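>>> Provided below for reference: sequence and predicted model.
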Amino acid sequence: MPTYRAPVKDMSFVLNEVLNIGQYQNLPGYSEVTPDLVSAILEEGAKFCENELQPLNYSGDREGCTRHNDGSVTTPKGFKEAYNKYVEGGWSGLTQHPDFGGQGLPHVLGFCFEEMMISSNHAFAMYPGLSAGAMAAISLDGTDEQKQKYLPKMVEGSWTGTMNLTEPHCGTDLGLLRTKAEPQDDGSYKISGTKIFISAGDHDLSENIIHLVLARLPDAPKGVKGISLFIVPKYKVGDDGSVGEFNNVNTASIEEKMGIHANSTCVLNYDGARGYLIGEPNKGLRSMFIMMNAARIGVGMQGLANSEVAYQNAADYARDRLQGRSISGTKNPDGPADPIIVHPDVRRMLMNAKAFNESSRAASLWCGVLVDLAHNAETEEERQSAEDMVSLLTPIIKGVFTDRGFEYCVSSQQIFGGHGYIAEHGMEQFVRDARIAQIYEGANGIQALDLVGRKLPANGGRAIQAFFKYAADIRENAKGDDRLRSFTDALGAGLKDLQQATMWLMQNAMQNPDNAGAGSTAYMHLFGHVLLGLMWTQMAKVAADALDGDTSDPTFYENKLTTGRYYMKRRMPEIKAMLAEIEAGADEVMALDAANF
């Protein structure tokens, strides 16, 4: 059976030594975040995830969710009890605003706990994950009355939330949606329509579910300019916050899925359900993107988290499994064979995953700090700069991390050989669960198009120029240390290629937009490589400095340098192929007639 150990030491290293979160004492939530508090939160989070969530992952996948004849849905055995402990532990309010009962701690700590939850039980983590997106939208676009009515219970965890976007005939192209919102005399709306693929759409974990639903007003303009967002609770909520009668939100079915079986992905029918406008009429996309951007970073972390738990199990297996002899000479002379970890190709697969996991964790947590700065930095300039960077990084974190995360789940399964294909070892579940992250919350091809078509040219390229400057400063800071030459050389070459790719797209996408479309995925992954190389350069500088001092754990820092060198020497060269693919343009991609495929 699979196991999981939360990477608490690595998270602490990134938070305290690489990102130095202690420098942000002036930000709300950071003043109390000492290294001791960080350690306590991470340790308690690890205990909860390892002891309560991970043991339910395999059984939850096998049992799945159940829809009953009355339309109600129950989660697998043990999930409700685990959710109650999640609420009792205060985890639902960890980063939420104190005005609504939250603890107000930095988002970056929430990112750490989120990774732990996903690694231990992806399907379970989705229930509070969807609530976080709904709370973000209500917090930013809801009226004061709506905030007071819904947020305290959601922050507490006794109510959960969802996002209702997709319909049977439309996914990414929301301009085609048909769900209707009919105004009522009391200021509410009757919502009617069908939504599909609704994660956590119905369940028995909370006493109410607050659905956020995209719909059209009767006089709405066509397309995306005519979309509004509505709060539609499963059970009506009284003025005093009490839970009332059922609100005609019916669960038609639970989707039969490849993975994440323990999360109730539902088809929901709205039959005149009572809803309440959030934000301005026909401006629902703005509110939706508040939810979507939060969700996309969270989904990117699903790629990391699944890769981490798959890697851990593969490494354990590789150390124990005896098979063959080392090609460089026997390593286990007293045994019938050597452990498979002696084989270079097994080590290649493990090193690929390890190098990705540690650098993508650093990038995710950097993004968490940027989210905090975007919300709470002292000056408008600082807030805008952080928001620019979060916007630029979001499609990369979502697209690259989930593509690589799935790749490393598969390679970790490969290390098990035939045993990886057998359900009892749990590796095939990691592969199945990880696969969805490349698809939902905007398929990865859409992320690449968003990066190239929107994020790069936004505000005259302000964000990408800021990234180049930040990366150049990190490289310059490390250049004086000969131990870091492999890092600074590879990062410098990667930045040069990223700049060249960016200029090529700017020059060639205008004359033929298909050039941008044809090269967008390669560009996204090229950018991802540079981002992870940047993280490795930062971590290597910290590790090298620590080894120059009086450290009690030199092995930890030496391993950082070794793993980072592997990434810079073995993975960063892939950038050259990606650059060539981008500069090849769209001609051959678009040459065949549709009938010839």
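Done, it's in. Numbers count the residues shown, from 1 in each chain.
>>> From here on, just use CA atoms for contacts and neighbour counts.
Fine.
>>> so where do the helices sit in the stretch 251-400 of the chain?
Here the stretch 251-400 of the chain has its helices, by DSSP state H, counting those that start in this stretch, at 284-320, 344-376, 380-415.
>>> okay, these in JSON lines with mean neighbour count and distance to Gln54 next?
Shown next, in JSON lines, are the helices of the stretch 251-400 of the chain (neighbours: other C-alpha atoms under 10 Å; distance: least, C-alpha to C-alpha, whole Å):
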{"stretch": "helix 284-320", "mean neighbour count": "24", "distance to Gln54": "10"}
{"stretch": "helix 344-376", "mean neighbour count": "21", "distance to Gln54": "19"}
{"stretch": "helix 380-415", "mean neighbour count": "24", "distance to Gln54": "17"}
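>>> take the one below as the second:
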Amino acid sequence: MTYQPPVRDQLFVLRDVLELERYANLPGFADATPDLVEQILDQAARFCGEVLAPLNAVGDKQGCRWSPDHTVTTPDGFKAAYQQFVDAGWPALGAEPAYGGQGLPAVVNLAVSEMSSGANMAFAMYPGLTHGTYSAILNGGSQAQKDLYLPRLASGRWAGTMNLTEPHCGTDLGLLRTKAVAHGDGSYRISGQKIWISGGEQDLTENIVHLVLARIEGAPAGVRGISLFIVPKFIPNADGTLGDRNGVKCLGLESKMGIHGNATCVLAHDESTGWLVGEENRGLALMFVMMNEARIGVGLQGIAQAEGAYQAAAAFAKERLQGRALTGPKNPDGPADPIIVHPDVRRMLLDAAAMVEGGRAFLFWTALQGDLARAAADEAERRKASDFMALLTPVVKAFLTDQGFQVCSNAMQIHGGAGYTEHLPLSQYLRDVRIAMIYEGTNGVQALDLVGRKLAADGGRAVMAFFAELDAYAAANKDDDALAPIIAGLAQAKGELQEATLWLMQNGMANPDNAGAASSDYLHLFGLTALAYMWARIAKVSQAKVAAGDSDPFYARKLVVARHFVERVLPQAGAHLRKLKAGSQTLMSLPADAF
């Protein structure tokens, strides 16, 4: 089964559920007409399906190759595909027109990124990180830095990376040792080692722009003394032509479980020349611009890999003959029935559909909040959208990647023993998606961020607005009999999330271990509630289509999946509430040597 980009479902979410046309008066949205968005997604689907998808297995089996001259060769076909990607203008889709971009809403760009990641996650990581580098410089760079770097990053001619992790520190960046020494001419000399740098060296682009966290001599200890630097592979001249090779070298590649087609590098900065971005000792705040964008992109990876795995599992279940249906043969002329007749196989497929399609709507809705935070005409609307974006980013990252991995695992289960072999794509989906639960901040760290920082921000303003959003939707649709089970499920989940929030307020402050022990369950309860809201919106649109006489089975199918979500997936919310209210006492009672 070859990956099929989910254009129909993406258009349904963008047009019918999110109603992008409502925002046509806002900058960027005016050009995103329904016809143009459809053309963009159709063309992206053709490129992803015909060019990137066939290279997915190639990249997995072949991997990247490091040479002693510190260069890296990407898998066969990647370089030519990347050139096609650049020539078609795909990297510029969401970039500012002032720097050569097309200025379309981020949510449209995200739909294209989902397809490229679903077709070939390892390949899609190269331009994905480049856009994050673009965003960080756009937000914090000087005008000269923007003029020099942004057009080349937006075009895809230059790539970008972020250099955070060091051998002795990952999440705790306050421990980093990479140092920066002022050179007297406005530049700095950067020295230190960075590890796990995705795309840190490759043969796809003419230059690589590393964003490096380092500590200027004499800076305060901890995170308060971290600065951000632009460190290009080749030092550019003022006109953008390439000058001398910089002092950054790839010492080798990591041997990884998955994403073999992406070069995960160990980089040594040997007095590399770098330029400060923004103010001294304020680098972490700027890097978080890139990291938060990356976290949305990682949530996208969870959905994208789950979509591919679901497609493969559904096709296999309809073709694989094994056993007979419990209610009698459904394929009487054959030796056995297709396994899709079995209730447990259907359970796994419907669980996958509920998570992938509801998760996609949640992902796109969150990305839309980012667009509205920048472009909405009303200040209150911009603030609300910005609050939602901050609140939901850790949920998008952690919940969608946890669920994406589970979908891929169940898709392998549906394939039985064949799924465990390398003859079918399930192993790669499962291996590739697993990293998404770890990088850009592990999912446990995302849960702590949600509970420890995001809930309390501005006196709880964001989460209170989220509760109000759900209450308003439930109230507006309470008299719709056709939607009654869906709205009831949403209302119950919202009540459970609110109860969990109050419990954290009462118990987390008194004993921080209670907050830590509850954090993962709270995040998953939040994710399930968010998906309940999305499925309520999906069901409303679909029910209206059916009631209007639309016989397209697409809408009737949506209503079935929505009911499955409420009946068999959403009840997990209550279990998460009960677990988090158990507190931390048992978790923290054993001494370390008892484990």
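Right, received. Where do you want to start? Note that the coordinates shown come from a computational prediction; the quantities given were computed from them, not determined experimentally.
>>> picking that back up, TSV for the helices of the stretch 251-400 of the first structure, including distance to Pro183 of the first structure?
Listed next are these as TSV, based on distance: least, C-alpha to C-alpha, whole Å:
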stretch	distance to Pro183 of the first structure
helix 284-320	16
helix 344-376	34
helix 380-415	35
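>>> Pro98 of the first structure is nearest to which of the ones you listed?
helix 344-376 (14.3 Å; C-alpha to C-alpha).
>>> and the angle from the closest one to helix 284-320?
150 degrees (axes from the mean of the first three to the mean of the last three C-alpha atoms, to 10 degrees).
>>> Run the chain-centre distance for helix 344-376 of the first structure.
A distance of 11 Å separates the centroid of the chain from that of helix 344-376 of the first structure, by C-alpha atoms, centre = their mean, to the nearest Å.
>>> Mean deviation, it versus the second structure?
Taken against the second structure, helix 344-376 of the first structure registers an average deviation of 0.7 Å after superposition, with mean C-alpha distance after the TM-score superposition for the first structure.
>>> corresponding residues in the second structure for that helix?
Residues 343-375 of the second structure are matched to helix 344-376 of the first structure when aligned by TM-score structural alignment.
>>> picking that back up, out of the helices of the stretch 251-400 of the first structure, which is closest to Asp433 of the first structure?
Using C-alpha to C-alpha, the nearest of these to Asp433 of the first structure is helix 284-320, at 7.9 Å.
>>> could you check the angle helix 380-415 makes with the closest one?
40 degrees.
>>> Please, which helix or strand holds Gly244 of the first structure?
strand 243-246 (DSSP states H and E).
>>> Same question for Phe29 of the second structure.
Applying DSSP H and E, one finds Phe29 of the second structure in no helix or strand.
>>> looking at the helices of the stretch 251-400 of the first structure, which is closest to Leu205 of the first structure?
That would be helix 284-320 among the helices of the stretch 251-400 of the first structure, by C-alpha to C-alpha, at 20.5 Å.
>>> how about the helices of the stretch 1-150 of the first structure, start to end?
According to DSSP H, counting those that start in this stretch, the helices that the stretch 1-150 of the first structure contains are 8-12, 35-48, 54-63, 79-88, 107-120, 122-141, 144-156.
>>> which one of those helices is the most hemmed in?
Among the helices of the stretch 1-150 of the first structure, the stretch with the highest mean neighbour count (mean count of other C-alpha atoms under 10 Å) is helix 107-120, at a mean of 25.
>>> That one vs the second structure, mean deviation?
Mean for helix 107-120 of the first structure is 0.6 Å (mean C-alpha distance after the TM-score superposition for the first structure).
>>> Which strands and helices lie in contact with that helix?
With contacts taken as 3 or more C-alpha pairs under 8 Å, 6 or more residues apart in numbering; DSSP states H and E, helix 107-120 of the first structure sits against helix 35-48, helix 122-141, helix 284-320, helix 344-376.
>>> what's next to the second one, contact-wise?
When you say that, I think you mean helix 122-141 of the first structure. Residues from elsewhere that reach helix 122-141 of the first structure (C-alpha atoms under 8 Å, 6 or more residues apart in numbering): 53, 57, 79, 92, 114, 117-118, 146-147, 151, 154-155, 160-163, 199-200, 210-212, 260-263, 278-279, 287-288, 290-292, 294-295, 298, 302, 306, 433.
>>> ok, 7 Å please
Outside helix 122-141 of the first structure, the residues that touch it by C-alpha atoms under 7 Å, 6 or more residues apart in numbering are 117-118, 147, 151, 160-163, 200, 212, 260, 262-263, 278-279, 287, 290-291, 294-295.
>>> so it matches what in the second structure?
Going by TM-score structural alignment: helix 122-141 of the first structure matches residues 121-140.
>>> Can you report how many residues lie near Leu570 of the second structure?
Residues lying near Leu570 of the second structure (other C-alpha atoms under 10 Å) number 22.
>>> Show the contacting residues for Gly272 of the first structure.
Lys190, Ile191, Ser192, Asn248.
>>> Then the first one would be within a strand, right?
Spelled out, that is Lys190 of the first structure. Yes. Counting by DSSP: H, G, I helix; E, B strand; the rest coil, one finds Lys190 of the first structure located in a strand.
>>> Surely it and Val213 touch.
No. Under the criterion of C-alpha atoms under 7 Å, Lys190 of the first structure makes no contact with Val213, lying 11.7 Å away.
>>> Looking at those two, which one has more neighbours?
Shown here are Lys190 of the first structure and Val213; by other C-alpha under 10 Å, Val213 has more neighbours (27 against 17).
>>> how big's the offset between the helix or strand harbouring that one and the second structure?
Using DSSP H and E, Val213 of the first structure sits within strand 208-215. Its matched residues in the second structure lie on average 0.2 Å from strand 208-215 of the first structure after superposition (mean C-alpha distance after the TM-score superposition for the first structure).
>>> By how much does the longest strand that the first structure contains deviate from the second structure on average?
Scanning the first structure for the strand with the most residues, using DSSP state E, yields strand 266-278. In this overlay with the second structure, the average offset of strand 266-278 of the first structure from its partner residues is 0.2 Å by mean C-alpha distance after the TM-score superposition for the first structure.
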